[in-house]
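Enquirer: pasting the sequence and the predicted model now:
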Amino acid sequence: MAMAEHVKRFHGVWPHGLKGLVSGTATLLFFFFLVVIAALLNWMNIPIIRMTSFGQPILTSPTARIHHDRIQYPLNCSTSNTTETCPDNYPSVFELEESTSTETCPDYFRWIHQDLKPWKSSGITQDMIERGIPSADFRLLVVNGNAYVEKYRPGFQTRGAFTIWGILQLLRLYPGRIPDLDLLFFTGDKPQIMKRDYKGRNATSPPPVFHYCGEKAALDIVFPDWTFWGWAEVNITPWEQMLRAIKKGRERIKWEEREPYAYWKGNPRVAANRIDLLKCNLSDKIDWNVRLYKQDWRKEMGQGFRHSNLEDQCTHRYKIYVEGATWSVSEKYILACDSMTLMVKPRYYDFFSRSMVPMRHFWPIRRNNKCRDLKFAVEWGNNHTREAQTIGKAGSRYIDEMLRMRNVYDYMFHLLNEYSKLLKFKPTIPLEAQRVCAETAACSEKGLWKEFMMQSMVKSPSDKLPCTLPAPYEPRAIQASLDAKEKITKQVETWEAEYWEKRNDKKQ
């Protein structure tokens, strides 16, 4: 009962004429008593039982009004050597705050509709799933709120393990809100489902396969990559921790005081595009205004990753993004640095980058003209420092605001919900599938693998609804956006042509 009501009832039992003798003193004593009791409850952290709107009891603490401040389901690892099992006491619902309000999701969520469009008219059948198995590393099902995985082949490093871990955290964040579903996932680099294989009169419907990136010629369904929960093999922490570190790192050197060159550090051996980039490095003959460094991950592992901290790499005014075998997870780390990103024209895209705009979030660089483009971009930036700094900050602000971990989870939430609506069958658990949960995924891990899982673990259900999914793009809007980006890129190329023409005239 509320304190005010206790006081009100107390006054009601005494005649008004006696208040001069005892009511004033008694009221003060009783009020003091209530304050002491409340303080003791708060100090002892005694839980209070409340009922959810679903009629289920929830334990709450007086000091924790927001669910994210409470541990509702910690990791329950057994002390024996037996195989971990999934607890049966995971919450099946979550309670919303009374004042909760739903925001509209970022604009890039609209691409969810586009990625699922190939199955909009036909739906997704069980036969499509079966035909997609040769292209997948694992199959994941959600049935009655529980997750099950059937593994087909080992993926590269622990990509699959941390991807599954991420989906498990989604189930913990929004318990009871993820519908039954059956999906296939590929953890490699190159897209698997190519449009050319499903054209013609006798072509079958394409199988739906989830993947980290897509391209114009592919039908892969784009999903957040594993590094949002950590890349233990190269000591890259989960995204929330990594972004905080980069934010601190970018404050160490003001933009104007940074090296006035374009910086890149990475593994060039994974792609001809990167090997070609190395030709632009500083030499005795010419300075293309770039400083490029090879990353030897084996050497770094042996030295404890002392020279590969991403938060220490915000030292130049300009940073180069160039794809590896396909897209690269480095994109978000490079954009987060506040340096103007010089983006070598990408062939592939991830889930968040399609709504980025050249000359607003990054400077476009052609693949077949890298050195000259890079030199001009740096020259332009050093002569237009305010504009260059604005582009750099806009890119990092996009990452800071649009790629918050809550948005990553909400993107996953809406993608899986929209996908489930297309299923033409009721998902059933395959005989070879194993139930997975945080305990089965993390309890047996050690070292950085265990540490990163603990850092990225969702410890309590959300007390807010996911953001509201915006409507799909109209086809004309998509084409208009592509045309606008192309027009901006052509304008930059025109500026560059004029720049080199003037330099040649001076030489003559």
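Expert: Alright, I've got the coordinates. Numbers count the residues shown, from 1 in each chain.

Enquirer: from here on, contacts and neighbour counts on C-alpha atoms
Expert: OK.

Enquirer: now do whichever strand or helix holds residue 494: which elements does it pack against?
Expert: Secondary structure assignment for residue 494, by DSSP states H and E: helix 475-507. Under the contact criterion of 3 or more CA pairs under 8 Å, 6 or more residues apart in numbering; DSSP states H and E, helix 475-507 touches helix 370-383.

Enquirer: for residue 262, helix, strand, or coil?
Expert: Recorded secondary structure, residue 262: strand (DSSP: H, G, I helix; E, B strand; the rest coil).

Enquirer: related to what we said a few turns ago, for the helix holding residue 494, buried residues please.
Expert: Using 16 or more other CA atoms under 10 Å as the test for burial, helix 475-507 gives 485, 488, 489, 492, 493, 496.

Enquirer: what does stretch 393-402 give?
Expert: Neighbour-count burial for stretch 393-402 [16+ other CA under 10 Å]: 393, 394, 395, 396, 397, 398, 399, 400, 402.

Enquirer: excluding chain neighbours, what is closest to the fourth one?
Expert: It stands for residue 396. In this structure, residue 396 finds its nearest non-sequential neighbour in residue 336, 4.2 Å apart by CA to CA, 6 or more residues apart in numbering.

Enquirer: again, but for the third one
Expert: The shortest distance from residue 395 to any non-neighbouring residue, by CA to CA, 6+ apart, is to residue 361 (4.2 Å).

Enquirer: let me see the ranges of the strands in the stretch 1-150 of the chain.
Expert: Assigned by DSSP state E, counting those that start in this stretch, the stretch 1-150 of the chain shows strands spanning 48-51, 57-60, 138-143, 146-151.

Enquirer: by contact count, what packs against the host helix or strand of residue 301?
Expert: Per DSSP H and E, residue 301 falls inside helix 297-302. Counting contacts by 3+ CA pairs under 8 Å, 6+ apart, helix 297-302 is packed against no other helix or strand.

Enquirer: got another one to weigh against that:
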Amino acid sequence: MQKFYGIIWPPRLNIKRGLATTTALLFFLIVAVFVSSFWIDTYKLSISVVNSINKNQEPPSIIIPSNCTTQNYQNQTQNYPIRTIHDLNLSIPRPTCPDYFRWIHEDLKPWKVTGITRDMVERAKPTAHFRLVIVDGKVYLEKYMKSIQTRDVFTIWGILQLLSHYPGRLPDLELMFDCDDQPVVRSRDYERGQPNAAVGPPPLFRYCGDRFTLDIVFPDWSFWGWAEINIKPWEGLLKEIKEGNKKSRWVDREPYAYWKGNPFVAETRQDLLKCNVSDKHDWNARLYVQDWILESQQGFKKSNLASQCTHRYKIYIEGYAWSVSEKHILACDSMTLLVNTRFHDFFTRYLQPVKHYWPIRADDKCKSIKFAVDWGNSHKQKAHEIGKASSDFIQEELKMDYVYDYMFHLLNEYAKLLKFKPMVPENSLAVEISSETMVSMAADGSEKKFMMESLVKSPTTSPCTMPPPYEPKILGDFYRKKLNAIRRVQKWENEYWEIKV
């Protein structure tokens, strides 16, 4: 046996054949070294990415420059790592979305069989404030009329931030958005036998709905800030409310029901003011009128939401429709006294009475509030548990990541129903918009400040996993459970007042 560079060769091998064999083996040896080096580097890269994810490290931030020029902004976004993680296909498990995501299926059910045609979308135009189009990851806007204050501005801003949160992940779509309060697409107009039944309901997005309408519910503008009344973007405000909750123990708080707001937007709120403490009655309520004009003149010194968790109980009551204040009230550790509502936003349908809030009669508010507070002060542990359950839900399941996930899944499921190819509007009213252009056009002060505070600076890996729709029986059981809990409280309340009399 002979040795050649450490390789053992068999005897009686002729020289020509030996050289050919040697050359071939050396070639395969070099290839093997190259391939092994490549897989080692790839393995290291995968481990590095996984470690960065496990350590919650985000990709490099993309920040709008202070001079806000289009050229600088585009230069920054050219290096946006859109597919850094997705292309590695690491099969990173994602948590299942909170149960309130299931109502996405319910909201889109009217179009499940027929799909959504262009004619349906166009028929939503009469009350829409704007049409929003996404094509190839770019956003185009066609405005029809001005909304109340900056509702439309911050709603559009929120959708732009969603595209930065999940870049390259949203499909092409077209939608109509109505920024007013009350839903308008009446379900009875599209029931079998009605003239409009054959054409189907128009898909119209807005902030709230009720059981009589088919409007598609979308997160409200205040998640990115309400500039006119100095309500900060949700991500930072939620942390402030959490810190505010820690300033006083529940048992040390004022043993009354607190409400502060504008009573002039609805009769039901004006009726609530009759429950305030007076020389004749003490209904256990402490109610205050919020004068937003005076407050704005005084620099919003008395309207800090993070410092209003000072009572054991807080009242939520609708205004002209659903109210933005609901999430802020539920975020306090205080037990929420929720005056029976007609409207819902995108997450409140999940909440259960006596678990997340205490139901209050709309037609006899004062007696109902009086009983609720007396019951809570006699059952302090249980009342505190109810308050804690709602604040935990808000802190854990309504954090900004989940708001974006809800938007992501809603728009994806909506886009699947479109029976036409979304197109950029050809008329001169449609314009391409971006975060940069919106910041440049924003008014100085709170509007621009809140945009910068809520700006998404880097992408996220992937959204939570969409839960399946409710089966009819399970959804029916859910509603029966909710109704039975309300009736049980009303029974206790009736017995309480019978003894009082």
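Expert: That came through fine. Since we're looking at a predicted model, the values are computed, not measured.

Enquirer: TM-score for the pair, please.
Expert: TM-score of the superposed chains, computed with TM-score structural alignment, normalised by the length of the second structure, equals 0.85; 447 aligned residues with a CA RMSD of 2.4 Å.

Enquirer: returning to that earlier point: quick one: the helix holding residue 494 of the first structure to helix 370-383, angle?
Expert: 90 degrees (axes from the mean of the first three to the mean of the last three CA atoms, to 10 degrees).

Enquirer: and residue 500 of the first structure? What does it align with in the second structure?
Expert: Per TM-score structural alignment, the equivalent position to residue 500 of the first structure in the second structure is residue 497.

Enquirer: so what's that match up against?
Expert: Residue 497 of the second structure makes no contacts at all, as judged by CA atoms under 8 Å, 6 or more residues apart in numbering.

Enquirer: likewise for residue 452 of the first structure?
Expert: By CA under 8 Å, 6+ apart, the residues touching residue 452 of the first structure are 229, 230, 232, 237, 238.

Enquirer: mind redoing it with 7 Å?
Expert: Contact partners of residue 452 of the first structure, counting by CA atoms under 7 Å, 6 or more residues apart in numbering, are 229, 230, 237, 238.

Enquirer: what do you get for residue 310 of the second structure?
Expert: Residue 310 of the second structure sits next to 253, 254 when contact means CA under 7 Å, 6+ apart.

Enquirer: what span of the second structure lines up against the helix holding residue 301 of the first structure?
Expert: Aligned by TM-score structural alignment, helix 297-302 of the first structure falls on residues 292-297 of the second structure.

Enquirer: so the residue nearest to residue 396 of the first structure sits right up against residue 393, yeah?
Expert: No: the criterion here is CA atoms under 7 Å, and residue 336 of the first structure misses it with residue 393 at 8.5 Å.

Enquirer: sorry, back to before: contacting residues for the corresponding residue of the second structure for the residue nearest to residue 396 of the first structure?
Expert: When the second structure is aligned by TM-score structural alignment, residue 336 of the first structure is paired with residue 331. By CA under 7 Å, 6+ apart, the residues touching residue 331 of the second structure are 241, 390, 391, 394, 395.

Enquirer: of all these, which two lie farthest apart?
Expert: 241 and 390 (13.0 Å; CA to CA).

Enquirer: list the buried residues for stretch 273-289 of the second structure?
Expert: 273, 275, 276, 283, 284, 285, 286, 287.

Enquirer: quick one: contacts of it?
Expert: Outside stretch 273-289 of the second structure, the residues within contact range by CA under 7 Å, 6+ apart are 256-263, 366-367, 369-370, 373.

Enquirer: all the strands of the stretch 301-450 of the second structure, in order from the start?
Expert: Under DSSP E, counting those that start in this stretch, the stretch 301-450 of the second structure gives strands at 311-316, 335-339, 358-360, 430-433.

Enquirer: need those strands in CSV (columns: mean neighbour count and distance to residue 471 of the second structure).
Expert: Formatted as CSV, the strands of the stretch 301-450 of the second structure follow (neighbours: other CA atoms under 10 Å; distance: least, CA to CA, whole Å):
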stretch, mean neighbour count, distance to residue 471 of the second structure
strand 311-316, 27, 31
strand 335-339, 28, 28
strand 358-360, 26, 26
strand 430-433, 16, 40
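
Enquirer: on that earlier part again, with the first structure superposed, average distance for the match of helix 297-302 of the first structure?
Expert: In the superposition with the first structure, the average deviation recorded for stretch 292-297 of the second structure is 0.2 Å (mean CA distance after the TM-score superposition for the first structure).

Enquirer: give me the residue at the spatial middle of the first structure.
Expert: Central residue of the first structure (CA atoms, centre = their mean): residue 408, 3.7 Å from the mean position.

Enquirer: what do we get in the second structure for residue 385 of the first structure?
Expert: Looks like residue 385 of the first structure aligns to residue 380 there (TM-score structural alignment).

Enquirer: and if you look at residue 404 of the first structure?
Expert: The alignment partner of residue 404 of the first structure in the second structure, by TM-score structural alignment, is residue 399.

Enquirer: give me every residue that touches that match.
Expert: Neighbouring residues of residue 399 of the second structure by CA under 7 Å, 6+ apart: residue 235.

Enquirer: any idea how far it is from residue 103 of the second structure?
Expert: Using CA to CA, to the nearest Å, residue 399 of the second structure is found at 18 Å from residue 103 of the second structure.

Enquirer: pull the residues that contact the match of helix 297-302 of the first structure.
Expert: residue 229.

Enquirer: which residue ranges of the stretch 51-200 of the first structure form helices?
Expert: For the stretch 51-200 of the first structure, helices defined by DSSP state H, counting those that start in this stretch occupy the ranges 111-116, 126-132, 159-173.

Enquirer: please convert those to TSV, extending it with distance to residue 43 of the first structure and mean neighbour count.
Expert: Putting the helices of the stretch 51-200 of the first structure into TSV (distance: least, CA to CA, whole Å; neighbours: other CA atoms under 10 Å) gives the following:
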stretch	distance to residue 43 of the first structure	mean neighbour count
helix 111-116	47	20
helix 126-132	54	15
helix 159-173	28	22
